[in-house]
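Peer 1: Here is a sequence with its predicted model. Questions after.
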Amino acid sequence: MQKGVFLGLSTADIVYYVPHYLQRNQKLKAERQLAYAGGPAANSAVTFASFGNEASLITGLGQHPLADLAKADLAAHKVRLIDSTDQPRRPPILSAIMVDLSNGERSVVYSNTDLRKLRRDCVNETTLEYADLLMLDGFYLPQAMQLAAMAKPKRIPVILDGGSWKEGLESLLPLVDYAICSAAFYPPGCTTPDSVFAYMRGHGIEHMAVTRDGDPILAQTGGRLCEVPVMPVKVMDTLGAGDIFHGAFCHYILENDFLLSLERAGEVASLSCASLGTRAWIEQEKFI
């Protein structure tokens, strides 16, 4: 069993599966509805734990009744929650998600994350005790910086989920060992994957990848640029696939090289798209 520490965003998600996107001023009955914890760090932690690993999640949910939805889901998937919001009585970040069943694409509306903060005492010298890796999603940057700086002398690998560029992220990059970014991740002045790779190299990152949905993953390691194939599947739901990819990568990178870990994580993410929601794949497939 490996131990991973995940720090970042968690939300309470309500997902509606509809036959098609709504038109203007239209009411539409959902074919199905699901509710669980969401957010990149939370979904990655659940994925990591699904391999039989120990996942600790540092995030902010609070004591509002709506937070119980996310907390119950995390507990059911054996994720150790370290709830550190500095405003515990506020509702958690809520997301309303609509998935188009005709093509698996999704739209997300969520409440503001900019003013959400964690308590200053949520990170200390024991947080990474016995940890095998640290995964960050770019949220809660002060604590992310603190933990990444603590990980370096301990030789604990730091993985960055680069979903989108966030202000101040350039200060974190020199502490990152593996950066896995989405196609929407563009640092200042970057417009292409090549320019993203160049920017990341300039901050000392040697292992980088850009995921592109169903297209091959672009990866650079040891100064070599290559493509990692993505397993084709019949897509039902792409929700959370990137988060699941990162959680699976965290599992595989502890025992495999960078490129093989990307390939195996891509297989898990692809299979997750073949079922509805971000949890069904765990019940349907067992990954060892």
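Peer 2: Looks like it came in fine.

Peer 1: use CA for all of it now, contacts and neighbours both
Peer 2: OK.

Peer 1: Please state the offset of stretch 134-145 from the chain centre?
Peer 2: Centroid separation for stretch 134-145 versus its chain: 12 Å, with C-alpha atoms, centre = their mean, to the nearest Å.

Peer 1: ok, and for it, which residues are buried?
Peer 2: The neighbour-count check on stretch 134-145 (16 or more other C-alpha atoms under 10 Å) flags 134-141, 143-145 as buried.

Peer 1: and if you look at stretch 267-274?
Peer 2: Across stretch 267-274, burial judged by 16+ other C-alpha under 10 Å covers 267-274.

Peer 1: Just the ones in helices from these, please.
Peer 2: The helices, defined by DSSP state H, take in 267-272 from these.

Peer 1: which secondary structure element contains Glu255?
Peer 2: For Glu255, there is no host helix or strand (DSSP states H and E).

Peer 1: repeat for Ser164
Peer 2: Counting by DSSP H and E, no helix or strand carries Ser164.

Peer 1: same deal with Ala12?
Peer 2: Per DSSP H and E, Ala12 falls inside strand 11-18.

Peer 1: returning to what we had before: and the buried residues of stretch 267-274, which is closest to Ser164?
Peer 2: Ala269 (18.6 Å; C-alpha to C-alpha).

Peer 1: List the residues that contact the closest one.
Peer 2: Neighbouring residues of Ala269 by C-alpha atoms under 8 Å, 6 or more residues apart in numbering: 241-242, 244-245, 248.

Peer 1: Alongside the first one, take a look at this:
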Amino acid sequence: MLPLDLNEKSSAIDFGVNCDLLADDPFSQIEEKPNYLRILDGGSWKPWLPTILPFIDVAVISADFKAPLATDVADTVEFLKGFGITKVVQTNGEESVRYWWDGVTGSVDVPSVKTVCTLGAGDIFHGAFAWGCAQLWNHTNELNAVQVVEVIRFATAIAAKSVQSFGTRTWLKSLGA
């Protein structure tokens, strides 16, 4: 499992590659996807994303993530399908988390909590989602829609816990961490 945070181009381009790469085409020597799950952390669209999208298995995107020329999330989901990404999860703050998972669509409600600080909530959701996927990932490289709903519920619960105190780590004390 390799979660990708795409805030920096260099870290996104260097993921999971153990070969010398040409500077202008970082994937020129890769013949196929590796056998581990790659999860995109898509907070907002970056113009260089098409370079790595063919190598993404799951796109976890925020409501701010919009593909070029997309007018809504349905357009973005279709755009991602063009790169072979058939598993998309969209967060939208305190609104329900929506998912499109190999033809199955749905939404998962977010726990209602007293919000103190939302700083890092998206990253916390993404980390919890990636961890949950890793726990359920099996040797056939499959994660079905029923399982992903449970992973989303877990990730929303963790993110909801994190917004109930100020800062990105203060809430961990309530877990005994």
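Peer 2: Received, thanks. These figures come from a predicted structure and were not determined experimentally.

Peer 1: Can you pull the TM-score for these?
Peer 2: The TM-score (TM-score structural alignment, normalised by the length of the second structure) is 0.80; 155 aligned residues with a C-alpha RMSD of 1.9 Å.

Peer 1: Secondary structure and neighbour count for the contacts of Ala269 of the first structure - can I get that in a markdown table?
Peer 2: A markdown table is the format used below for the contacts of Ala269 of the first structure (DSSP: H, G, I helix; E, B strand; the rest coil; neighbours: other C-alpha atoms under 10 Å):
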| residue | secondary structure | neighbour count |
| --- | --- | --- |
| Ala241 | helix | 23 |
| Gly242 | helix | 27 |
| Ile244 | helix | 29 |
| Phe245 | helix | 29 |
| Ala248 | helix | 28 |
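
Peer 1: which position in the first structure aligns with Val60 of the second structure?
Peer 2: Aligning on TM-score structural alignment places Val60 of the second structure opposite Ile180 in the first structure.

Peer 1: And the strand holding Ala12 of the first structure, what does it pack against?
Peer 2: Where contact means 3 or more C-alpha pairs under 8 Å, 6 or more residues apart in numbering; DSSP states H and E, strand 11-18 of the first structure is packed against strand 32-38, helix 67-76, strand 94-100.

Peer 1: Ser44 of the second structure reaches Lys66, doesn't it?
Peer 2: Yes - with contact defined as C-alpha atoms under 8 Å, Ser44 of the second structure counts as touching Lys66 (6.9 Å).

Peer 1: These two: which has the busier surroundings?
Peer 2: Lys66 (22 against 15; other C-alpha atoms under 10 Å).

Peer 1: Where does the more buried one sit: helix, strand or coil?
Peer 2: Using DSSP: H, G, I helix; E, B strand; the rest coil, the structure places Lys66 of the second structure in coil.

Peer 1: Show the contacting residues for it.
Peer 2: Contacts of Lys66 of the second structure (C-alpha under 8 Å, 6+ apart): 44-45, 72-73, 76.

Peer 1: Filter these down to just the buried residues.
Peer 2: The neighbour-count test (16+ other C-alpha under 10 Å) applied to the contacts of Lys66 of the second structure identifies 73, 76 as buried.

Peer 1: Throw the contacts of Lys66 of the second structure into JSON lines and include distance to Lys173 of the second structure, thanks.
Peer 2: Listed next are the contacts of Lys66 of the second structure as JSON lines, based on distance: C-alpha to C-alpha, whole Å:
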{"residue": "Ser44", "distance to Lys173 of the second structure": "30"}
{"residue": "Trp45", "distance to Lys173 of the second structure": "34"}
{"residue": "Asp72", "distance to Lys173 of the second structure": "39"}
{"residue": "Val73", "distance to Lys173 of the second structure": "36"}
{"residue": "Thr76", "distance to Lys173 of the second structure": "38"}
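
Peer 1: Ser107 of the second structure: which of the contacts of Lys66 of the second structure is nearest?
Peer 2: Nearest member of the contacts of Lys66 of the second structure to Ser107 of the second structure, counting by C-alpha to C-alpha, is Val73, at 13.4 Å.

Peer 1: Skipping its backbone neighbours, what lies nearest the closest one in space?
Peer 2: Leaving aside its chain neighbours, Val73 of the second structure sits nearest to Lys66 (7.0 Å; criterion: C-alpha to C-alpha, 6 or more residues apart in numbering).

Peer 1: Distance-wise, check the one you found relative to Ile85 of the second structure.
Peer 2: Going from Lys66 of the second structure to Ile85 of the second structure by C-alpha to C-alpha, to the nearest Å gives 15 Å.

Peer 1: and if you look at Pro68 of the second structure?
Peer 2: Distance from Pro68 of the second structure to Ile85 of the second structure, by C-alpha to C-alpha: 16 Å.
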